[in-house]
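> Sequence plus the predicted model coming up.
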Amino acid sequence: MLLLVALVASLAIGSRPVPPTGVWAALTGGDVPAADEAAVVGLRLPRTVLGLLVGAALAMAGAVVQALTRNPLADPGILGVTAGSGFAVAMAIAVLGVTSPSGYVWFALGGALVATVVVWVVGGAGRGRVDVAQLLLGGMALTAVLSGIVSAIRLSDPEEFSALLVWESGSFQSRGWDVITPVAPFVIVGLAGTLLLGRSLNAVALGDDVAGALGTSVAATRVGSVVAIAVLAGGATALAGPIAFVGLMVPHAARWVTGPDQRWVLALSAVLGPVLVLVADILARVVMWPGEVPVGIVTAFLGAPVLIVLVRHRRMVGL
């Protein structure tokens, strides 16, 4: 019900308000003013689909990375996925002169996947096993290095690299079907595949020895989890840029409702994530009307108090 309300509100609210009946008429080809149809179908429908994909992807990626690392304050960016996307986009803008979202979406997705492979190698994949602590350390080190390089590129010529600054803020502006269509299949497949990890993550949470005794392959579960995080977080970052706190907040909200069963946590995260992102997008449109605030700034503003609560109340963050 929350998701349905958020979907209708996302299509109806903006600089030109459209009543729900007008939204329905615009979507079904009914009799509606041309301006209302352009606002709903041409502008808000792509943003709503974008909010669905980004919210579900980031929330599920956050749930997986928290279960994999057994760290309740972990988010998808901890494995260097976001930094890899940012570095690839910076290179596309600085070296190739790409300035449109549809132009650098593939660079963002490819950078996320390459960063994941690098962190995976650092985590011990070449030695036949993967250590979660080494994965985290490798991700943090890679994030620090790549973020420093991107900052240096941006500061070298702020005017020329203004597109990079807009992308880093996490924005839905100028994201149409030309951006959504190429990446959506990756995200949808990632969402479906991640739902299959729930039972294995439940077993791994009991410890590697117990999981093995229950017939769960710990190595396969970790490989699948890292791939899921890369595809989901990389796809979401490629679509909208880095958006903070979604992958951190939503899994906690899901666990408060469902308990620690990862099957339910993943499923509910896929619903609550879009709710949060769509609400943030609605606020981004109206809070500084007629201008617009990037969605990433709104989610950070909403997420900071939640993070403080999570840190101060340990009982709320147990996995």
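The structure has been received and is ready for your questions.
> all contacts plus neighbour counts: C-alpha atoms, from now on.
Will do.
> Helix or strand for the spatially most central residue of the chain, just tell me which one.
With distances taken as CA atoms, centre = their mean, residue 58 lies nearest the centre of the chain, 2.8 Å away. Residue 58 belongs to helix 45-69 when assigned by DSSP states H and E.
> and that helix, how far out from the chain's middle?
4 Å (CA atoms, centre = their mean, to the nearest Å).
> what's downstream of it, the next helix or strand?
helix 81-96.
> Structure two is appended below for comparative analysis:
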Amino acid sequence: MLDIHPAVSADADSPARLRRRSRARIAVVTLGLTVVLMGVIVASLAVGSRPLSPPDVVSALFSNRTDAAGVIVHQLRLPRTITAVFAGACLGVAGVLMQALTRNPLADPGLLGVNAGAALGVVVAIAVFGIGTASGYVWFAFAGAAGSAVLVTLAARPGRRTDTVGLVLAGVALSACLGALVRIITLADDDTFESFRFWAVGSFERRDPGVAAQLLPFAVVGIVLAVVVARGLDQLRLGDDLARALGVSPLPVILGAGAAITILCAAATSAAGPLAFIGLLVAHLVRGSASGGLRSSLPLAAVGGATLTLASDVVGRVIALPGEVEAGIVAAFVGAPLLLWLILRKTT
């Protein structure tokens, strides 16, 4: 009998069983958060300068009503809701990937210069081409984000090193340079500054329904790439030498993760502007709820990011009726103390 109990105890705490428990916990948390997201979506369709009751929202959503409720739901609130869910999901997955790639709990998806590149693209679209709508400058933002990521990758010289320090340092340096260039252009042209500042704070107001649809293929590619590199990132946490012994080449994993982060951040930032703290906060929440592999936590990151982003948009509409506060401001105002609380809780 004395020999049985240790074996049972060892089996109960075996790595395989712990992984199954972690995956089950992730599935339960993801399901619960999905239910919360559904509630926030209903609130997003109902809350605004003209509030609607949930029955009116459901009736207008699943019918072709042309009255005021139908116009408000289909033309005003549904596009911004879809865009917020889309952007939040992208940022949530990108945040988890970024912290796994850099092995730094303070890493943010914007470290690769994506936000600064997107901002420069928007400024160029407004100042040079006179484009002032989200559907017009979305491709300029995406091109700027992708271009900055390519420059960061080239500056980091990944062919000569496989660590992520070079990527982070190059991203910080490029962000500073591009940020200075954006400020020079906007300060020199008042009209450009007025148009740019609404995008820069992160807002979903008056979003074209086609914006999210245009960027959806890129988001799908980014998420698929994230799933592909997730296992390699898990093994890189053990160290480069051990990862190579397990058959993982660090360089393709690092480049693949960087490409996924770039695509996801570029899509989200192009659609909604820079949203601070979403990716960083979601990464910490996922780490607190999941201890299994990175791949199994990606759905939780996507749902968590979508929920936080859309909730920020809804809160911004409530606290300043009949006006509203942009979602980017609400996310920063709420996310900063919440992130501080999570950090203090882990250190005490």
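Received the coordinates, thanks. Because the structure is a prediction, the values reported are computed rather than measured.
> returning to what we had before: comparing the helix holding residue 58 of the first structure with the second structure, how large is the average distance?
For helix 45-69 of the first structure, the mean distance to aligned residues of the second structure following superposition is 0.7 Å (mean CA distance after the TM-score superposition for the first structure).
> what's the matching range in the second structure for that helix?
Alignment of helix 45-69 of the first structure against the second structure: residues 78-102, by TM-score structural alignment.
> one step back: disregarding residues adjacent in the polypeptide, which is nearest to the residue nearest to the centre of the first structure?
residue 247 (5.0 Å; CA to CA, 6 or more residues apart in numbering).
> how about the one you found, what does it touch?
58-63, 75-76 (CA atoms under 8 Å, 6 or more residues apart in numbering).
> Need the max-distance pair from these.
The largest distance within these, taken as CA to CA, falls between 60 and 75 and amounts to 10.2 Å.
> Tell me which of those two has more neighbours.
residue 60 (34 against 25; other CA atoms under 10 Å).
> shouldn't that one be in contact with residue 251?
Yes - counting by CA atoms under 8 Å, residue 60 of the first structure does reach residue 251; the two are 7.5 Å apart.
> Report the set of residues contacting both of these two.
Common contacts of residue 60 of the first structure and residue 251 (CA under 8 Å, 6+ apart): 266, 269.
> wait, residue 291 of the first structure sits on residue 285?
Yes - between residue 291 of the first structure and residue 285 a contact is recorded at 7.2 Å, counting by CA under 8 Å.
> neighbour-wise, which of those two wins?
Between residue 291 of the first structure and residue 285, counted using other CA under 10 Å, residue 285 has the larger neighbour count: 19 against 10.
> what do we get in the second structure for the more buried one?
Match for residue 285 of the first structure (TM-score structural alignment): residue 317.
> residue contacts, that match?
Taking CA under 8 Å, 6+ apart as the test, what residue 317 of the second structure contacts is 47-49, 323-325.
> I'd like to check the angle between whichever strand or helix holds it and helix 78-102, please.
Using DSSP H and E, residue 317 of the second structure maps to helix 294-318. On the basis of axes from the mean of the first three to the mean of the last three CA atoms, to 10 degrees, helix 294-318 of the second structure is oriented at 140 degrees to helix 78-102.
> these two touch, right, residue 92 of the first structure and residue 105?
No - applying CA under 8 Å as the test, residue 92 of the first structure and residue 105 come out as separate, 9.9 Å apart.
> Apart from its neighbours in sequence, what residue is nearest the residue opposite residue 108 of the first structure in the second structure once aligned?
By TM-score structural alignment, residue 108 of the first structure lines up with residue 141 in the second structure. Spatial nearest neighbour of residue 141 of the second structure, excluding adjacent residues (CA to CA, 6+ apart): residue 118 at 4.1 Å.
> quick one: contacts for the counterpart of that neighbour in the first structure?
In the first structure, residue 118 of the second structure lines up with residue 85, judged by TM-score structural alignment. Contact analysis of residue 85 of the first structure by CA under 8 Å, 6+ apart lists 107-112, 234, 237-238.
> Buried ones from these, can you make that a ChimeraX selection?
Buried members of those, defined by 16 or more other CA atoms under 10 Å, are picked up in ChimeraX with:
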select :107,108,109,110,111,112,234,237,238
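> one step back: would you mind measuring from the residue nearest to the centre of the first structure to residue 77 of the first structure?
Distance of residue 58 of the first structure to residue 77 of the first structure, given as CA to CA, to the nearest Å: 10 Å.
> circling back: ok, so of the contacts of residue 247 of the first structure, who is nearest residue 228 of the first structure?
Once CA to CA is applied, the member of the contacts of residue 247 of the first structure that ends up nearest residue 228 of the first structure is residue 61, at 7.0 Å.
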